[in-house]
Structures are given as C-alpha cells and as structure tokens.
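J.: Task: produce atomic coordinates for the following.
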Amino acid sequence: MAAALEAGGKPVYSDSYKGVVLGLLVTAYTLNFIDRTIIATIGQAIKDDLKITDTQLGLLGGLYFALLYTLLGIPIARLAERFNRVSIISAAILIWSGFTALCGTATSFAQLAAYRFGVGFGEAGLSPPAHSLLSDYFEPKKRATALSVYSFGIPLGTMIGAVAGGWLAQNFSWRIAFMIVGAPGILIAIAMKLLIKEPPRGHSEPDQAPASPEDVAVVAPAAPPFSFFGELKELASVAGTLFGKWPVVNMVLGVTIASFGSYGAGQFVPPYFARAFGDPSGHASWTWLHFLADPNHPYLLDLAKIGMITGIVGGISSGIGTLLGGVITDRMSKRSPRWYSLTPAIGLAIATPIYIAAYLQPSWQTAALILLIPGIFHYTYLGPTFGVVQNMVPTRRRATATALLFFFLNLIALGGGPPFTGWVIDHFAQFNFNHPGGHGMLASISAMLGGDGGTISFATACPGGKAPVGAALEVVDHCKASLKAATQSGIIVSVCFYLWAAFHYLLGSFGLAKALSKARTDRGEAA
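T.: Next up is the predicted model:
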C-alpha cells in the first residue's frame, strides 16, 4: 500500500469523515458571520451610546471590516495554494475571535473602527482555503451542495448573532455581547487543527483514483516554486476566468450586486424594527405567552425580542434557501448546466416584491410572518455561484479563485452596501425632518435629487437619531417619525438591487454549459 501511495495513490475519505470536515467548516463559517454581523443587531445600542450617524454605523458593519478582509484575501489564498490550509484557517479563527472580543472595550467610534479592521484581518483567512478544501473533499457533482451547506453558516451565524446579540445587549450591554461571542472561536480553532486532515490537491477530481484508507499519511505533490511574476501570472489567469468569460462574469456581477443589497438591507433590519416597533424605554414588559394569547396586540419590542424575531425569521428563511439552492442546482444541472445561473435568477426575482411587501406592513407581526418567505428564494444564489467558480479553475487555483471573487464581491458589496444604505437613510431622514407629512418614496427621491433636501441638519437636531434630552414632545416625535420612515425607505431601495442581480444571472445562463465543458476538457477530465 505504501508503494501505491508513493506512486501517487490517493486516500479514501469516508462519507462520515467528510461530514465531520464539512460540519467543522460550517461551524467556523457560522462563527465568522456571528462576529461579522452581530453589529447589525446591537447597532442601535451602539448608535445611542456613541451618538453616531447611520452612515458611520454602516461603515462599522461594512467598509471598516471589508477593507482588510478583501485586501488580505488574495495573499492568504496564495499561501493556501502552497501551505497547509487547515493551519491557516485555525490561525485566522483565533485572530478574528480576539478582535471581536476587543470590540467590547471600545469607548469611541475610532477605536471601534480600528478593532473592526482587525476582525476583517482575521476573517480573510477562512473562505478561500475552506472552498479549496471542500473542492478536494467533494467531487464536482456534489460540490455545489457541499458549498451550499458551507454557506449555511451565513444564515445560521446571522441568526445566532441576532438572537444572542440582542439578548446580551438587552440584559447586559453591547460591549458584553462582543466579548462573549468572540470566545468560542478558540475552541473551534483547536478542534479544526486536531481533527481535519490536509487532503492532496485535486483529490476528488474524476481522474483521481482513491487507493488507501483515510488515516494513512499521503505526501502531496510539491507546489511549484515561488516567483513574483509567477504569482502575477496565476492571478491574471484566474482573473481572466472570472472576468473574461461571459457567463462567469455575469454570475460574479450577480452575486456581487445581490450581496450589495443584502448586506446593506440586512445591516438595518434590526434597527428598523427598533425604530418602527421598539419600546422607547428599552424594556418591553410583555412575554411571549402574552403574545401567543393575543398576537394582534401591538406589543412593543426591546433589543432581545428584536434579535429573536429578526434572527429566527431570517435564519429559517435564508437557511432553507441556501441549502435548497445547492441541492436543486445539482439536480437540475443534470438536465442543463444553465440551471447554475437560472436558479439564482428566478429566486431573486421572486424574492424582491415579497421583501418590499414585508417592509410596508404597519405591524411587526405581519412583517415577520411575510419575511419567512422571501429568503427561501433569495439565498439560492450562493451555492451555485461558488460551485461554478470552483469548477471553472484548476485545482491549484481554487483558493485564489475564491479570494479574487471575494475581493471583488466584498470590497463592493460588504464594503459598500451598509454604508450606502446608511447614507440613503441619513438623506431620507434629513428630507423627512425638513418636509413633515406623508411623502411617497419616489417623490422624496425626486425632490432630493433636485436639491431639495432641506436646510435643517437632522444629525444636529436629532443626535444619534433621537431628540436631545429635554426637547419638546413634538420634536421627540418628529425625530422618531423621520428616522422610522427613512429606515424603511433605505431598506426598500437596497432590496431593489436583487432585480438587477437577477438580470445578470439570467445573462449568465447563456453559454454556461459550453464554458463548464471547456473547463473540464482543459483539466483533462471527461466532459
């Protein structure tokens, strides 16, 4: 058997072991998104405490996290093409978990921003090597499903972060919330290092024949020697695949634009529920038993209940969609590979009007019930897109492909989405404050584009979105009403980006079968 291994044989990994690997990576990605997105749930508490604008809140959840996250993703991915991917992931988890805990010690906007840069620095080391690992553990026909399961960490982490963050912020403080959610990463990093083995590159490609048990050490083929120009050539080759092929570039644009709207809207969904349906005292007196007894009563929400509602509703909906996206696509792609792109196109187009309907509801009960539906269609885009990217490149370029995709996606979507939505909300709040009374969203946009935003500064009149202590009751109500309507409008504007993304996915379906077939041929696989 040893001779067979030295001759190039590959280890056999059982389905149960691959399940353990996938489970640990999903757990790591879940922690990744808890630490990344918890700021959305506790954002209102941060805004009240530090007296910041929604644009600044968007920067904390977006650009200040995304900048190092995107810039470091590519060099870390190049390391992952050459060195042990499990070690890179374990170190990354320790770094981002530590900086998340440090966020709880921040006493100013600048300090919190600096720690968010650190969180982004650590989180850059997860997905590129993780995608590469999963592509070596799972063969092409199961790859979209595996990557969809991995992507399940997004809704799961968002849900847990919302529920836990809201409860901790309500019962302790937003600082304690940061500190506690950062701690579990240490245990997961150790478990990853002890339990996950580094598979040979290209292990699960069709031309590789497993020959030995999973517990036998295998010497992987040596990586090509390092050179600066060689690295640039590798990056150029991957960029040519992602941005030089019609179906792939349209899918990349689709995932980027959809994520831009998703990150932007998602950052302000918990603040919207707080502003539209929240208890001004911050301590809603009702319990869930009261609600079940009389669900039509307009009960007010505190941070814990907001986290529970937005986390569970969003988590269930988007979680189902994320898993279904991969499963449906892997099945439908047997008929035609075009379904890798058609599935997201159809899902996003269906989800958009349902989201808009939800945020136009006058009660949080109705809004929450409607929000159980659209995520099932919306999040079908993740697994198919990641699967196409992995299937389009050679085995030693897969981490790089993910990093380059994430560089483009996250710098624009994660870096720009939340600040854009916050900026839109700030401008709507300014307009609403200067123009009391009901205004249609389109009419308000038209007036603002015409330069009629108003002369009174909303940020000055309502610091942190609230009237100053001792202000007249009408000023208190006006500040609240202006911000509530502005937040609703800002979220709806962001949700409309899904239709734009759906159009690109539709365009990407043309020529996709031919592109995937050529990629297999170039790798020496049977079409």
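J.: hey, let's count contacts and neighbours off CA atoms from now on
T.: Noted.
J.: so which strand or helix has the residue most central in space within the chain?
T.: The geometric centre of the chain, computed from its C-alpha atoms, lies nearest to Ile154 (CA atoms, centre = their mean), at 5.6 Å. Assessed by DSSP states H and E, Ile154 sits inside helix 153-171.
J.: cool, and Ala3?
T.: Going by DSSP H and E, Ala3 is part of helix 2-6.
J.: Using neighbour counts, pick out the buried residues of the helix ranked longest in the chain.
T.: Among the segments of the chain that qualify as a helix by DSSP state H, the longest is helix 246-277. Across helix 246-277, burial judged by 16 or more other CA atoms under 10 Å covers 246-277.
J.: Here is a second sequence; please produce its structure as well for comparison:
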Amino acid sequence: MIGSYFTVGILCIINLLNYMDRYTIAGVLNDIQKFFDMDKSTSGLLQTAFIVSYMIFAPVFGFLGDRYSRKILIVLGIIFWSGVTLLSSFVQQHHTYLFFICRSLVGIGEASYSTVAPTIIADLFSGKKRSTMIALFYFAIPVGSGLGYIVGSQMATIFKHWQWALRFTPVFGFICAISFIFVNEPKRGGNEGVERHNDDITVQDNHSFSIGQTIQSLKNDVYYIVSVPTYLFTTLGFTCVCFSIGALSWWTPYYMEYALVDSSSKDKINFIFGAIACVGGIVGVLIGSSSSQFLRGRYSTIDPIICGVGVLISIPCTFIAIYLARSHPMIAWINIFLAITFLSVNWSVVVDILLYVIVPERRATAQAIQILISHTLGDATSPFIVGAIPALPLQMVEHKMENTNTNVSY
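T.: Just a heads-up that it's a prediction; the model follows:
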C-alpha cells in the first residue's frame, strides 16, 4: 500500500510540472511578444500549437497505453517534453517558427503522460479511495497552472531574461523521470478483479499482431467507447469547460493589464492571477470531489449535475469580472476567483465518471479520445479566437493613443 501512495505522489508531482510547463509562457507572454515581434492573435497560437499536437498524439498514446508498459511511456514522455522545453529557451530572436515547433513537440511529450496516468491510479485504488486519489492528482492542475504564472514571471524578473522561465521545470522533470523508473506498474483492472476476455486480445498479449488485427482491435475499442452515453455527454460538457478555462488562463492577465493601465498593482498581475488560479483551483477540485463522494451514495447520478452546476455558477462571475475590471478591479478579481473555482469543480469528477463507466482495458483509449475532442473544440482554439476578436479595435485604439497621448481603458 505504501508503494501505491508513493506512485500517486510521483504522478501528482509530474502533473504539477506538466501544468507549470503549460502556463509558464503565459506568465511572460508580453516579453515573448516583444522578443519575437508577435501580435496578439499570433501569440495566442502558441498555446494552440501546443494543444494541437497534444490532442493529436493523445489517441496514439491512449492506444499504446492500453497495450504496452505505461511506466515506460510516462518516463520517455517526461524526458522528451522536459528536453524540448529546455531547448526552446535557446531559440534566437529571428527564428519564431522554431519556437512554435518546440511548443508543438512539448505537446507530444505531455500527451504520453496525461492519457495513461489516471488509469494507473484507477488500477491502484477503488471506490471512495480512488475518488480521493483522483482529486489529489487533479489538485496539481490549478496549482501547477498558477505556479506557472508565478514561477515564470519571477524567474524572468530574477534573471532579467524571459528565457529563464523555461529552464526551471525541465530540471525537476528529469528528476521525476528517474524516480518513476523505480515504480511498480499495477496490472490493468487487477484492483477490480477484471479479467481480459479472449476475444479482446491486444498487442500487449501478443506482440506479433499484424497491422490489420491491431486496427480491428482499435476499432472495437472505439465502438465500445462511443456506445456509452454518459461518456459522450460528459465529454461534450468538459469540452465547454476546456474552452472557457483555455481563454481565461491565457488572456486574463493580459486583459487585466490593460484594464489597470493606471494602477500601481499592474506589475503584480501575473502573481495575483497565479495565486487566484492556485487557490481557486484547489477549492474547486475539493468542492467537486467532496460533493461527489458525499452525495453519490444517495444519488447515483449526481456527478454530472455537480459538473453542470459548477459551470452555470461560473458564467455570471465571468461577465461581472469583465464588466467591472476597470472601474472595480477588486470585485473583478473576486469574480475571476469564483469563476475559476466553479469551473475547476469539473476536473476530478469528469475523470472519475470516465473511470467507472469504462472498462479497465479501454480507459487509456477513452481518456485519449476525451482529450482529443475537448482540446480540439476547447482550449486549442479559444486562445486564438479570443486573441483575434479584439485585434482590429485594439489596433485602432493604439493608433489613437499614439496620436493623442491619452490613456484609454479597455
């Protein structure tokens, strides 16, 4: 049992670094824009480049994760994404395309981890203990995202160059990869007493499988997964959450910087938002997980309702934050906190739903398909869409500011 807790602990630390790495760039976005001479919509594509490769390769690693050693996939993935992140910090000023390529490659490495890590936790624990461990695992998302802003901006401030923001997480990534080598990988479904049926043999059982047999196996997996209505509807709802969180995470600091153009707290925006993301995310995951565990015994279908209520509450909070950012920044920050909190209710609950409606042998593939759909229609596109919408008005206002030397609020 101690070994199981150690495994979950390492997975949580890796997930923390995973999300720190994703949002470190957002903490130094202004510096990157100036360094590579990017406009706002182009800088939004940095996150899109990462997410696109992440979502494309997620099904590949989901397929492999249901058939081969998940431990090896995780170790190789961590080494790959840490190495590419480190290399991206050395890209020169006039090679913007190389920076985009590096961000895309980081997505490949992280896809190998995100698709299979929850399935390992599912094979180590069951029932309420599994829900608790999944919640602990997903605490790392808001904490890592928030720390990404804080660490990114602070490293850039300390070393006077934004590139140092990308040289922090790789060091710990390599350490985690080495540590995970000593973890014992659990048997798929072993904790639930599930045995694989003879007609569902996969590549792991017989490495001499032909390509045709492999394709047939994958097709059977997909047919099964899309036949589960609960899985389909939670994936659709989670896609909306990813769209919202993607836009909020990428553009909120930038938006508040414009809103607080005359404020003395302008230099602290990344730190404030990072702290809000950390605390709000932790509270949201805690609310979602504890509500699920408390109410599931009485109402078997409560989990989707918890997710839906969380999203509904976040909507007015987001509108209030946007509307009052200039005139009442404190109220805006409070509502940003509430929006992130109630959106974060979904993180652990959605994955928990997947784990109890999908059989163990197909969970990695199901997780991969959910990642593909939610990111394709969610946070892969929202940073670019939100960045492109105000591009023309901002150009017009900035031109006016240059001519009149007046302050304009957004």
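J.: which residue sits closest to the counterpart of the residue nearest to the centre of structure 1 in structure 2, ignoring its sequence neighbours?
T.: In structure 2, Ile154 of structure 1 lines up with Ile141, judged by TM-score structural alignment. Counting by CA to CA, 6 or more residues apart in numbering, Ile141 of structure 2 lies nearest to Tyr19, which is 5.8 Å off, once chain neighbours are set aside.
J.: Repeat that for Phe61 of structure 2.
T.: In space, and not counting its chain neighbours, Phe61 of structure 2 is closest to Ser112: 5.3 Å by CA to CA, 6+ apart.
J.: mind listing what the one you found touches?
T.: Phe57, Ala58, Phe61, Gly62, Leu73, Ile74, Gly77 (CA atoms under 8 Å, 6 or more residues apart in numbering).
J.: what's the answer for Tyr68 of structure 2, then?
T.: Tyr68 of structure 2 neighbours (CA under 8 Å, 6+ apart): Val203, Gln204.
J.: make it 6 Å
T.: Shown in contact with Tyr68 of structure 2 (CA atoms under 6 Å, 6 or more residues apart in numbering): Gln204.
J.: quick one: what's aligned to it in structure 1?
T.: Per TM-score structural alignment, Tyr68 of structure 2 is aligned with Phe83.
J.: before we move on, the earlier item: let me know the next secondary structure element after the helix holding Ala3 of structure 1.
T.: Per DSSP H and E, the first helix or strand lying C-terminal to helix 2-6 of structure 1 is strand 10-11.
J.: What lines up with Ile309 of structure 1 in structure 2?
T.: Residue pairing (TM-score structural alignment): Ile309 of structure 1 is matched to Ile272 of structure 2.
J.: and Gly9 of structure 2, how many residues sit next to it?
T.: 15 (other CA atoms under 10 Å).
J.: Find the helix or strand that it is a member of.
T.: For Gly9 of structure 2, the host element (DSSP H and E) is helix 2-27.
J.: got it, and Lys400 of structure 2?
T.: Assigned by DSSP H and E, Lys400 of structure 2 falls in helix 391-404.
J.: ditto for Tyr299 of structure 2
T.: Tyr299 of structure 2 belongs to no helix or strand, assigned by DSSP H and E.
J.: which residue lines up with Phe6 of structure 2 in structure 1?
T.: So, by TM-score structural alignment, Phe6 of structure 2 is matched to Val20.
J.: Helices of the stretch 351-500 of structure 1, residue ranges please.
T.: 364-370, 374-378, 382-391, 398-409, 415-434, 441-449, 458-461, 473-495, 497-508 (DSSP state H, counting those that start in this stretch).
J.: would you turn the ones you listed into a markdown table with distance to Leu57 of structure 1?
T.: Below are the helices of the stretch 351-500 of structure 1 laid out as a markdown table (distance: least, CA to CA, whole Å):
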| stretch | distance to Leu57 of structure 1 |
| --- | --- |
| helix 364-370 | 23 |
| helix 374-378 | 24 |
| helix 382-391 | 26 |
| helix 398-409 | 20 |
| helix 415-434 | 7 |
| helix 441-449 | 22 |
| helix 458-461 | 13 |
| helix 473-495 | 13 |
| helix 497-508 | 21 |
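J.: can you tell which of the ones you listed is closest to Gly321 of structure 1?
T.: helix 374-378 (3.8 Å; CA to CA).
J.: With structure 2 overlaid, report how far that closest one is off on average.
T.: After superposition onto structure 2, helix 374-378 of structure 1 sits on average 2.4 Å from its aligned residues (mean CA distance after the TM-score superposition for structure 1).
J.: against structure 2, where does that helix fall?
T.: The aligned range for helix 374-378 of structure 1 is 339-343, by TM-score structural alignment.
J.: Likewise for stretch 34-50 of structure 1?
T.: Going by TM-score structural alignment: stretch 34-50 of structure 1 matches residues 20-36.
J.: next one: the matching stretch to chain centre, how far?
T.: Stretch 20-36 of structure 2 has its C-alpha centroid displaced from the chain centroid by 16 Å (CA atoms, centre = their mean, to the nearest Å).
J.: Can you list the buried residues in the helix holding Lys400 of structure 2?
T.: Judged by neighbour count (16+ other CA under 10 Å), helix 391-404 of structure 2 contains these buried residues: Glu398.
J.: ok, residues contacting it?
T.: Outside helix 391-404 of structure 2, no residue touches it (CA under 6 Å, 6+ apart).
J.: Strands along the stretch 51-200 of structure 2, start to end?
T.: Taking DSSP state E, counting those that start in this stretch, the stretch 51-200 of structure 2 contains no strands at all.
J.: Give me the aligned partner of Val388 of structure 1 over in structure 2.
T.: Aligned counterpart of Val388 of structure 1 in structure 2: Ile353 (TM-score structural alignment).
J.: Next: Pro271 of structure 1.
T.: The equivalent of Pro271 of structure 1 in structure 2 is Tyr254 (alignment by TM-score structural alignment).
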